[in-house]
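[1] need the 3D shape of this:
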Amino acid sequence: MLKTLRIILSIVGVMLAVFCLITQNVEFIPYLMLILSISIMITGGIELQKDKKEFWGYMCIGVSLFAFYVSIQGFLLS
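    Okay, the predicted model is just below:
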């Protein structure tokens, strides 16, 4: 379930990034950052669900929280 959701969010994120690059439109960057943060959070959850509690699971969650903060700042400033 989580792997499918991660793949779907990654595809949507890539499509949105390509759209922003082609059209030179930066209005959708906060949405892209939000999708990115959710995708990285899911990746961190998948890593933590494994038997090994490794550094990368916690690192993914930390990075996703930072990306979420940046996306919220983008929504508030624009």
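[2] only C-alpha atoms for contact and neighbour calcs from this point on.
    Noted.
[3] what number of residues lie near N25?
    11 (other CA atoms under 10 Å).
[4] same deal with K52?
    9.
[5] repeat for G74
    17.
[6] what helix or strand is T43 on?
    T43 is part of helix 29-49 when elements are defined by DSSP states H and E.
[7] let me see the contact set for the spatially most central residue of the chain.
    By CA atoms, centre = their mean, the mean C-alpha position of the chain lies nearest to L36, the distance being 1.6 Å. For L36, the contact set (CA atoms under 8 Å, 6 or more residues apart in numbering) comprises 9-10, 13, 64, 67.
[8] please apply the same query to F75.
    So F75 contacts P30 (CA under 8 Å, 6+ apart).
[9] the structure of the following sequence is requested for comparison with the preceding one:
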Amino acid sequence: MLKKIRMTTSIIVLGLSLYGLFSNHNEMLPYTMAGLAVLMVIMGAEELQKNRKSYRSYLLFGVSAFLLLVAIQDFIN
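    I've put the predicted structure just below:
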């Protein structure tokens, strides 16, 4: 289930990124960062679901929190 959600989210983020790249619309950047944050949360949940005792899942959660903060700050400005 998480794999399908991850693939769907990654396709959406890729589409947003390509649209912003080719059309030079910098207004799409906060949406792309928020999508990447959601994607990293999903990847971290997959790592925790596999019962791996590694730092990777915690790193993914931390980076996603940072991306969400940056995206929210960009939405405000």
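[10] need the TM-score between these chains.
    Superposed pair, TM-score by TM-score structural alignment, normalised by the length of the second structure: 0.96. Supporting alignment: 77 aligned residues with a CA RMSD of 0.7 Å.
[11] picking that back up, ok, the residue nearest to the centre of the first structure to K52 of the first structure distance?
    Distance of L36 of the first structure to K52 of the first structure, given as CA to CA, to the nearest Å: 24 Å.
[12] contacting residues around the most far-flung residue of the first structure relative to its centre?
    Ranked by distance from the centre of the first structure (CA atoms, centre = their mean), the top residue is D51, with 23.6 Å. Applying CA under 8 Å, 6+ apart to D51 of the first structure gives no contacts.
[13] tell me how many other residues surround the nearest residue to K53 of the first structure once chain neighbours are set aside.
    Of all residues not flanking K53 of the first structure in the chain, E47 sits nearest, at 7.5 Å (CA to CA, 6 or more residues apart in numbering). The number of residues packed near E47 of the first structure is 19, by other CA under 10 Å.
[14] again with L65 of the first structure
    17.
[15] try N24 of the second structure
    10.
[16] look up how far S17 of the second structure lies from it.
    10 Å.
[17] isn't V63 of the first structure up against I40?
    Yes - between V63 of the first structure and I40 there is a contact under CA atoms under 8 Å: 7.5 Å.
[18] higher neighbour count, those two?
    Using other CA under 10 Å as the criterion, V63 of the first structure and I40 rank with I40 on top: 25 against 15.
[19] the residue lying closest to N26 of the second structure once chain neighbours are set aside: how many residues sit nearby?
    Spatial nearest neighbour of N26 of the second structure, excluding adjacent residues (CA to CA, 6+ apart): G20 at 6.3 Å. Other residues lying near G20 of the second structure total 16 when counted by other CA under 10 Å.
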